[in-house]
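Peer 1: the following comprises the amino acid sequence and a computationally predicted model.
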Amino acid sequence: MFGPILSDVESFTAVPDEILSLDENRVLALGRHGGQGAHGPVRARFVHIWTVTDGLVSRYQQLADTHSFRVAIGK
């Protein structure tokens, strides 16, 4: 899922500031993306919602500041 980001952003990171349990199968992570794009640093907030079924991630949703990514990578 991070393939395209890894090709556009050097030293990409996704660091959670807070992780919360939503229910028995879902986890919410609030944090920041970082790294270096061709046109500047990436500094973008994110919200990740992970659904786990039988010990495996069955669904992943992301809300992120895509404008910051586009500026940093020049697109």
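Peer 2: Ah, there it is. Residues are numbered from 1 along each chain as shown.
Peer 1: CA atoms for contacts and neighbours, from now on please.
Peer 2: Will do.
Peer 1: for residue 32, pull up the helix or strand it's in.
Peer 2: Residue 32 is part of strand 26-37 when elements are defined by DSSP states H and E.
Peer 1: following the chain onward from that strand, which element is next?
Peer 2: Where DSSP H and E defines the elements, the next helix or strand beyond strand 26-37 is strand 40-53.
Peer 1: let's bring in a second model and compare:
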Amino acid sequence: MPNSANITLVRRFHESRMAPEVIAETVASDIVWDITPGFPGGGVYQGWDSVARDFFGPMRPNFEALGSVPEQYFTDGDGHVFVLGQYHPETKAGNKADVRFIHLWTIRDGKIAGLVQAADSHVLQQALNS
């Protein structure tokens, strides 16, 4: 898959806002989802079912909104897409924050097969605990 197609794939995932039909088309069922320690739900998840149930499931009750806003996309020509951006969460208590992130996506056979995420966990934890 050409580099620009990889960016298009990851951009489509981000812009879908987790639409199930887009997830089915863009994400490998055996995805490895690696979230930085200190971030709520930080850890490594194997497979989309685990990501949805074990990562997103426990997070949702804490937030009114937690979307990602990609700002820049880069590719390395080796099946990786790097995304710099921000989360703009709003907690159930009404606290808001601007949380910087970097995502490293791995593309395999035209699908997203891996994510390594690093984010400013401290800022997010402050919003959750204020």
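Peer 2: In hand now; what should we look at? Here the structure is a predicted model, which is why all the values come from computation and not from measurement.
Peer 1: quick one: TM-score?
Peer 2: TM-score for the superposed chains, counting by TM-score structural alignment, normalised by the length of the first structure: 0.85, backed by 75 aligned residues with a C-alpha RMSD of 1.8 Å.
Peer 1: where do the strands sit along the second structure?
Peer 2: In the second structure, the segments counted as strands under DSSP state E are 27-35, 43-46, 63-65, 68-75, 80-87, 90-91, 99-108, 111-119.
Peer 1: related to what we said a few turns ago, what's the strand holding residue 32 of the first structure packed up against?
Peer 2: strand 10-21, strand 40-53, helix 66-73 (3 or more C-alpha pairs under 8 Å, 6 or more residues apart in numbering; DSSP states H and E).
Peer 1: hmm, 7 Å instead?
Peer 2: Packed against strand 26-37 of the first structure by the contact rule (3 or more C-alpha pairs under 7 Å, 6 or more residues apart in numbering; DSSP states H and E) you find strand 10-21, strand 40-53.
Peer 1: for those strands, give me CSV that also has mean neighbour count and distance to residue 62 of the first structure.
Peer 2: Listed next are those as CSV, based on neighbours: other C-alpha atoms under 10 Å; distance: least, C-alpha to C-alpha, whole Å:
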stretch, mean neighbour count, distance to residue 62 of the first structure
strand 10-21, 14, 11
strand 40-53, 18, 5
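Peer 1: closest to residue 70 of the first structure out of those strands?
Peer 2: Checking those against residue 70 of the first structure by C-alpha to C-alpha gives strand 40-53 as the closest, at 9.1 Å.
Peer 1: now that closest one: which residue numbers in the second structure?
Peer 2: Aligning strand 40-53 of the first structure against the second structure (TM-score structural alignment) gives residues 95-108.
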